[in-house]
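Enquirer: Next come a sequence and a model predicted from it.
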Amino acid sequence: MSDTTSADPAGGLTALQGTALYVGAVLGTGVIALPALAAQVAGPASLVAWCALVVLSVPLAATFAALGARHPDAGGVSTYARLAFGERTAVVVGWCFFFTVPMGAAPAALFGGQYIAAATGGGNTTTTLAAAAMMALVTAANAAGLRVTGRLQLALAAMLTLLLLLSVTLALPHARWTNLTPFAPHGWSAIAPAAALLVWSFAGWEAITHLAAEFRRPARDLPRATALALAVVGVLYLAVAFAVVTVLGASAATADAPLGELMSQGLGGNARLLAAAAAVLLTLGTMNAYYAGVAKLGAALGRDGALPEWLARGSTAGEVPRRSLAVISTLTIPSLIATGVFHARTETLVSLTAGLIVTVYAVGVAAAVRLLPRRSKGRTAAMVALAAVVALLAATGVYLAWAAVVSTAALLYLRFKPRPIPSPQPEPTASAVGSQ
């Protein structure tokens, strides 16, 4: 099978499909557990943390939308870094984002697999097989091309949105206002650690920049998709968090599947089965969006010399980056074996992945400050986002060490990568010499 398909701008991503990709990238598996965990840390006051993070997502999302609309390229943040800071920074940030999927896909898939195993009564083998099946499905969808990816994502996002909104709407009649008191049982200072716990639920705004050139009209459709996704993600997160606190109350912190319990209140039926259905939709949506973006990035890095040139096929709009997709899919296998078979801590892999993503955010918003026109809304958003990302860097702490390792490897590759051998030039003929 060829590595490319013919470019067809008219058949590119629509604003609605782009919205679905954003929703899948940002609305991750954290929605299954984090509303309850945040409530455990700060009580009902955790709702303040949710509201704050929804508000902070606006400048971050607006920054990457402005960059993507102005510089639509498969390189995404790597391209912005090259334009703003030069080759070395571009290679570093490109490698940091490229290796988020090999590091983070297995824990994400296993998280969904655990819910399937719990619902079916299976064990570790069921969890690992379910995770492998989801990874294979996402790889196959992306190998078929962006049209299939966009349609799959649209279906997943629609089903997930309907399921969550229906569950919340039907559960709210069981809400008790008394569950909001005391509002801050652990003090107002507990809101900050709750926000730090929740912040990773809002990662993903950078992932779709690598697909900016795949939109039919990037300058128009990318900002629209971002705005729609912000609205959908904000409403879903706040609705689920409010329902978990007011419907489940103190029992949310001790429930094995708090989202499942909430859905059971609204829809009836087995909470574990409902939670498993939500987990599968969330996991597939997140992985599908990241696989699509990172595969496109890998092709762009091959094109730009930051990875082997063999990966370059698929970097042009409309092409399918199957070689890059094959590489990242293969690199996820050791991570799956380490976590699924040898029981490595998934929390550690997630935190290491977060260190890579925060590094990408930092470079991306710094590039936006430099590239976007002065006095523009995008640059103003970038200035606000930069302050927020600095706080994220401080919160990530020791896990930035892995980003430093990847960055060092990227610079070493740039320094010692094989140089192309110049083609031998033919000796000038006598007639050519005479004519000079």
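Expert: In hand now; what should we look at?
Enquirer: use CA for all of it now, contacts and neighbours both
Expert: Will do.
Enquirer: Now do the same contact list for the closest residue in space to Arg370 that isn't next to it in sequence.
Expert: Distances taken as Cα to Cα, 6 or more residues apart in numbering put Ala84 closest to Arg370, at 6.2 Å, once the chain neighbours are dropped. Each residue near Ala84 by Cα atoms under 8 Å, 6 or more residues apart in numbering is listed here: Ala367, Arg370, Leu371.
Enquirer: for this protein, what's the longest helix?
Expert: helix 271-304 (DSSP state H).
Enquirer: Now do that one: distance to the chain's middle.
Expert: Offset of helix 271-304 from its chain centre (Cα atoms, centre = their mean, to the nearest Å): 7 Å.
Enquirer: Tell me the helix or strand right after it.
Expert: helix 322-340 (DSSP states H and E).
Enquirer: by contact count, what packs against that next one?
Expert: helix 100-120, helix 124-143, helix 271-304 (3 or more Cα pairs under 8 Å, 6 or more residues apart in numbering; DSSP states H and E).
Enquirer: Can you say which of these is nearest to Leu325?
Expert: Nearest to Leu325 among the helices and strands packed on helix 322-340 is helix 271-304; the distance by Cα to Cα comes to 4.8 Å.
Enquirer: Verify the stated contact: Ile208 with Val294.
Expert: No - using Cα atoms under 8 Å, Ile208 makes no contact with Val294, being 9.1 Å away.
Enquirer: Of all residues in the protein, which one is nearest the centre?
Expert: Centroid check for the chain by Cα atoms, centre = their mean gives Gly204 as the closest residue, at 3.4 Å.
Enquirer: structure B:
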Amino acid sequence: MNTLRRSLTWVQGTALTIGAVLGCGILILPSVAANTAGPASLAAWLLMSLAAFPIVGTLSALVQKVPSAGGITAYAELAFQKKAGAVSGWIMLGSVPIGVPIIALTGAQYITSVTGAGAGAVTLIAAAMLALSLFLHLRGLQLSAGIGTLIICLIILLLAAAVAVSLPHVTSGSFHPFLPHGWHAAGSAAVMIFFSFVGWEMITPLAEEFKHPKRDIPISLFAAAACVGLLYTLTAYVTVGTHAYGDEKGIASLNLLMANGTGRTGVYITACLALFITFSTVHANIAGFSRMVYAMSREGHIPKYFDRLHQKNRTPVRVLTTLGAIFFTVLLIQWVFQLNPEVLLKGPSAAFIASYVITMAAGLKLLRRFGIGWWSALASLGLCIGIYSFSGWAFCYPILLGLAGLFYNRRK
């Protein structure tokens, strides 16, 4: 039987969604955004936290209508035509395989920066995180999701501790002047912050593995959106309120926040937090992406080779093993050539946003006109198009991927 195993609950779904969204950005972006816009960066964090809900609302409505492992590719295919599903899927093929190992490297660099470990440890830590995640996914999503839930609980606990020990050090003077660099700087900060709210779509390809997908996935999405928005905003608030940013303080704001109440011990707590956050992000993205690729193969958008499931664990074994080979190739290239991770992430980031544009357009076509889901899709579409216009040279990257998908499906 070539079907996925239904084992997930809304609790595990919420943890996986938080893990997909709450990425390495929380380690550095509060201080980077504050450097850019000063206290006004808080307004940008709040705006992006609120903007996540229309996106979540659209995905929630779509997954109830189409609970498929294809996720966003299935929505595009149903709304437009089969070729649209292929285009959407091929755009995503250029995101996770490159983006996930870079995320692992970013987290590993943060860990080594606060612990003083050597440069060679960065690649080893990243490789270990990727290997562990792939192994757990090969064993089955129930085990994988259970461990992911435990890690998310630890992350929330540690972030809450960082906020709690910093609150007594917040001063009102830190919020004045509120707009030291003007509203344009606040807008620039919002563009950077948007990438900390990407990843909601990674829960949708798991629809065929939820016990009650039409009920539990919307609960998972909205609960995760509330939790992530609260954590981001509180962390940004204490970063600004304690003035844990500025050129002389670097960008490791969480390290400074922990040091407020725990001293040197905070360095090692922050390293553990960075490890947990990076692993959870990697883990959740692999979960959703591997199921999406499996569904693409099942639908014929990519070679049928990838639609094989593990006989016992019912996991997409060929997708996961191929991902492993790609991940470690990316790590090897990065280790040899020492490329700039920020440059490498621009393409995958643009691919994520382009996939959101297609998904929200599909929502306008599929959802009841002028209903809550339809209005959410309309608002999200405008936001995503606006953000996509700032992607620079990476603007062309998803277009090329989409054309490759059209070419492959035309040859069939």
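Expert: Good, I have the coordinates. This structure is a prediction, so every number in the text was calculated from the model and none was measured.
Enquirer: Can you identify each of the strands in the stretch 101-250 of the second structure by residue range?
Expert: Using DSSP state E, counting those that start in this stretch, the stretch 101-250 of the second structure contains no strands.
Enquirer: Run through the helices of it in chain order.
Expert: 120-139, 141-166, 182-194, 213-241 (DSSP state H, counting those that start in this stretch).
Enquirer: So for the longest one, what gets flagged as buried?
Expert: By 16 or more other Cα atoms under 10 Å, the buried positions in helix 213-241 of the second structure come out as 213-214, 216-225, 228-229, 231-241.
Enquirer: now do the second one
Expert: For helix 141-166 of the second structure, a neighbour-count test (16+ other Cα under 10 Å) marks 141-142, 144-145, 147-149, 151-152, 154-156, 158-159, 162-166 as buried.
Enquirer: What residue in the first structure is paired with Leu400 of the second structure?
Expert: Aligned by TM-score structural alignment, Leu400 of the second structure pairs with Val405 of the first structure.
Enquirer: From the structure, what's the count of residues near its match?
Expert: By the criterion of other Cα atoms under 10 Å, Val405 of the first structure has 11 neighbours.
Enquirer: quick one: the strand or helix carrying it to the second structure mean distance?
Expert: Here Val405 of the first structure is covered by helix 400-416, with elements defined by DSSP H and E. Mean deviation of helix 400-416 of the first structure relative to the second structure after superposition (mean Cα distance after the TM-score superposition for the first structure): 1.7 Å.
Enquirer: Just say which of the helices and strands packed on helix 322-340 of the first structure is most tucked in.
Expert: Comparing these by mean neighbour count (mean count of other Cα atoms under 10 Å), helix 271-304 ranks first with a mean of 26.
Enquirer: about what we covered before: take the helices and strands packed on helix 322-340 of the first structure and write them to a markdown table, including distance to Ile32 of the first structure.
Expert: Shown next, in a markdown table, are these (distance: least, Cα to Cα, whole Å):
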| stretch | distance to Ile32 of the first structure |
| --- | --- |
| helix 100-120 | 10 |
| helix 124-143 | 17 |
| helix 271-304 | 7 |
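Enquirer: which one of these lies closest to Ala354 of the first structure?
Expert: Closest among these, once you apply Cα to Cα, is helix 100-120, at 8.2 Å.
Enquirer: and the closest one, how far out from the chain's middle?
Expert: Using Cα atoms, centre = their mean, the offset of helix 100-120 of the first structure from its chain centre is 15 Å.
Enquirer: That one to helix 124-143, inter-axis angle?
Expert: 130 degrees (axes from the mean of the first three to the mean of the last three Cα atoms, to 10 degrees).
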